[in-house]
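predicted structure and sequence below. I'll ask about it afterward.
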Amino acid sequence: MLRFMPVGDSMTIGSSGEHTWRYRMWQHLCATYGGPFRIVGPREALHDKMTDTPTSYAYADPDFPRAHLAGWGEGWLHMAPLITETVRTHRADVLLVSLGLIDLGFYTDADQTAENVRHFVAGARLGNPRVHMVLLPVIPNIRAESDASFAAQVTRFNELLAKTAADLDEPRSPLLLASPPTSYDIHRDTYDGTHPNESGEHRIAAAFADTMHQAWGLGEPYSRL
């Protein structure tokens, strides 16, 4: 049985009333994978914006495996120290990782963030030497439209992420860089310039699904765009 673990920030945990891209990915895997699988992770809740805490279970459709390792305001900096024990405990086989925007926005510059990616990858492999990882580049948000220095950091980090993925890829523990979500438009695919709405959820899920299909022959291409 293949065990998938979504890892991410606010775009992955989602907030009250949302489906999340995790839900879209689960639907896709159910329809196309063709084998037993599980969604795993230590957390299940959404972020509650009213209380600013990860305590909501008000999913648009709660009837799906809601496990994840994601948090509002958390990035590579926060997940790297957690990943070894989390991968080991939940026996994760495939990590679907969407991190970096919050790091660049509040905590670390592009080079420091890329160094934390390396710590994360090393930690994940301590938890499971054969773990597979798919890394999503940072999607520039509305801040990048008006803040040139932030936009430059996003571009720089995505270049470093691609180099890191190439440098650290190895046969027993493949490391894939996903392509950016197809035709993603923050004015159409988000509700606030950062967080995905329904179409954005599908596009993020598609980026992961299509990468795994192309590289590993896993499932089928994503069809709900």
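Sure, I can see it.

for the rest of this, base every contact and every neighbour count on C-alpha atoms.
OK.

middle-most residue in the chain, spatially?
S98 (2.6 Å; CA atoms, centre = their mean).

okay but that residue is in contact with L136, surely?
Yes. S98 is within contact range of L136, at 5.1 Å (criterion: CA atoms under 8 Å).

quick revisit: list the contacts of the residue nearest to the centre of the chain.
V7, G8, D9, M11, T12, L135, L136, P137, V138 (CA atoms under 8 Å, 6 or more residues apart in numbering).

check L160 too.
A110, D111, A114.

now list the buried members of those.
The neighbour count (16 or more other CA atoms under 10 Å) marks A110, A114 as buried among the contacts of L160.

tell me which of the contacts of L160 is nearest to G34?
Closest approach to G34 among the contacts of L160 (CA to CA): A114, at 35.0 Å.

any idea how far the closest one lies from M25?
Counting by CA to CA, to the nearest Å, the gap from A114 to M25 is 26 Å.

and the closest residue to P221 other than its chain neighbours, helix, strand or coil?
The shortest distance from P221 to any residue other than its chain neighbours is 5.1 Å, reached at D210 (CA to CA, 6 or more residues apart in numbering). Of the three states, D210 takes helix according to DSSP: H, G, I helix; E, B strand; the rest coil.

what residues does stretch 78-90 touch?
Stretch 78-90 has contacts (CA under 8 Å, 6+ apart) with 40-42, 116-117, 119-121, 123-128.

the longest helix in the protein is where?
What stands out as the longest helix in the chain, according to DSSP state H, is helix 148-168.

please identify the buried residues of it?
Buried residues in helix 148-168, counted by 16+ other CA under 10 Å: F150, A151, Q153, V154, T155, F157, N158, L160, L161, A162, T164, A165.

what do you get for stretch 217-224?
L218, G219, E220, P221, Y222.

what is the nearest of those residues to Y191?
The nearest member of the buried residues of stretch 217-224 to Y191, counting by CA to CA, is Y222 at 22.4 Å.

and here's the other structure:
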Amino acid sequence: MIVGDSISHGAEGDYTWRYRIWQWLQSNNVPVDFVGPYKGTNPPDDITPPSPPSTEPRTFGGYALDAEPFDSDHFAVWGRQAAQDKDQIAAHITTYMPDHLLIELGFNDLGWFVSGPEGTLESMKSLVDNARAVKPDLKFAIANVPQRSHLGGRDDLPIITDQYNELLVKAIPEWSTDISPIKLVKFREEYSCEPEACPAGYDGLHPNALGEYEIARAFSIALQPDYAPGGSSLAVPAVIPPRPCPAPVNVKATTGSGSVIVTWDGVYGAFNYDVQTRVGADGAWTDPSTLSSAPRWEYWPVTDGMTYAYRLRAGCGDALRSEWSEVVSVVAHA
């Protein structure tokens, strides 16, 4: 069972590293059954009006369109912390009785002020203990925490990330037992992401297609002696095709009471959208504004009788944008 946060959960249109490790296991003829309460990725934002937040994780997003069907069961949720999962893990071990836990957690504990290095280590130890209380012979592969591109106001993050990773290296041999061994997964070392640059991430942290391979490779190195003796760890391809990122289509602009509403067909796998506005026939395009992943935007205030034009492009990562859509315009009614 894979236990993780957004890095393991993935967003709609991702392959995910879970898919890549499944491929590696298949290539080594390992009869593996992934288990867990969820199957999908994180879907795009809703376009419905705001409503009270749901306690159920959003895990119904799809995978890359050319990914072959795979055993996608998992226990990975966007935003999840070790501090949360330590209290939930026993119930899922009871339900699914996995033989092996692959754990990728800790960034949110450190990154969102949940706990420092020592507290995050305590949460991870509690997770291990609570899982073992249900299944004493459970095997573990626990990943350390990656670096990310520089986050404003968090100059401490690279420091405490390395401090946690150092503590984890020392703790794992102490936690490991003969019947319940623990392997360290060197996620941080295999992942091409540093405060200065993050070629493995589409937003400075979350894995793009390269990053998915690199995380899967890190886990394969830890698992190879048990799962593929005589085989080799996963190799990262030399050439990785870019994420598909077509321009939005079916863009429409309608005028309402004091505003203009722009809608379009969502681009599968887009993380967000950029929009530009032009006011009047001779106006200049505004600088792009980045929107959420919901295919709807409302612009206000507007001037009665004025013509407003709009165009959009899909955002498929920091460095990947689609071409601009066709321009649509509307005469506003205030």
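Structure's in. What do you need? All values reported here derive from a predicted model rather than from experimental measurement.

can you name the element that comes right after the longest helix of structure 1?
For helix 148-168 of structure 1, the succeeding helix or strand toward the C-terminus, using DSSP states H and E, is strand 175-177.

what residues in structure 2 pair up with that next one?
Using TM-score structural alignment, the residues of structure 2 aligned to strand 175-177 of structure 1 are 182-184.

how big's the offset between the matching stretch and structure 1?
For stretch 182-184 of structure 2, the mean deviation from structure 1 after alignment is 0.8 Å (mean CA distance after the TM-score superposition for structure 1).

strands of structure 2, start to end?
2-4, 75-76, 100-104, 139-143, 182-185, 249-255, 260-265, 272-279, 289-291, 296-299, 307-315, 328-331 (DSSP state E).

looking at those, which is buried most?
Neighbour counts (mean count of other CA atoms under 10 Å) averaged over each of those peak at strand 75-76, with a mean of 26.

chain center to that one, what's the gap?
Averaging C-alpha positions (CA atoms, centre = their mean, to the nearest Å) puts strand 75-76 of structure 2 11 Å from its chain's average.

can you list the buried residues of helix 148-168 of structure 1 in TSV and add distance to I204 of structure 1?
Output for the buried residues of helix 148-168 of structure 1, formatted as TSV (distance: CA to CA, whole Å):
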residue	distance to I204 of structure 1
F150	22
A151	20
Q153	21
V154	18
T155	19
F157	19
N158	16
L160	21
L161	17
A162	18
T164	21
A165	19
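
of the contacts of S98 of structure 1, which is the nearest to H195 of structure 1?
The closest of the contacts of S98 of structure 1 to H195 of structure 1 turns out to be M11 (CA to CA; 5.4 Å).

ok, now which ones touch the counterpart of the closest one in structure 2?
Under the alignment (TM-score structural alignment), M11 of structure 1 pairs with I7 of structure 2. Contacts for I7 of structure 2 (CA under 8 Å, 6+ apart) come out as W78, E104, H206, P207.

swap in D61 of structure 1?
Counting by CA under 8 Å, 6+ apart, D61 of structure 1 touches H19.

look up how far E18 of structure 1 lies from it.
D61 of structure 1 sits 8 Å away from E18 of structure 1, going by CA to CA.

for these two, list the residues in contact with both.
Common neighbours of D61 of structure 1 and E18 (CA under 8 Å, 6+ apart) do not exist.

now intersect the contacts of L160 of structure 1 with the helices, please.
Counted as lying in helices by DSSP H, out of the contacts of L160 of structure 1, are A110, D111, A114.

now, which of these sits nearest S179 of structure 1?
A114 (17.6 Å).

and the closest one, what's its match in structure 2?
Using TM-score structural alignment, the partner of A114 of structure 1 in structure 2 is L121.

its match touches L168, doesn't it?
Yes. Counting by CA under 8 Å, L121 of structure 2 touches L168, with 6.8 Å between them.

so what corresponds to S98 of structure 1 in structure 2?
Aligned counterpart of S98 of structure 1 in structure 2: E104 (TM-score structural alignment).

contact partners for the nearest residue to I186 of structure 1 once chain neighbours are set aside?
Once flanking residues are discounted, I186 of structure 1 sits nearest to G193: 5.1 Å by CA to CA, 6+ apart. G193 of structure 1 is in contact with N141, I142, I186, H187, counting by CA under 8 Å, 6+ apart.

farthest pair in the residues you listed?
Taking CA to CA, the two most distant members of the contacts of G193 of structure 1 are N141 and H187; they sit 9.5 Å apart.

between those two, who's got more neighbours?
Taking other CA atoms under 10 Å, N141 of structure 1 and H187 do not tie; N141 has more neighbours (20 against 12).

roughly how far apart are the aligned partner of that one in structure 2 and D109 of structure 2?
Using TM-score structural alignment, the partner of N141 of structure 1 in structure 2 is R148. Distance of R148 of structure 2 to D109 of structure 2, given as CA to CA: 14 Å.
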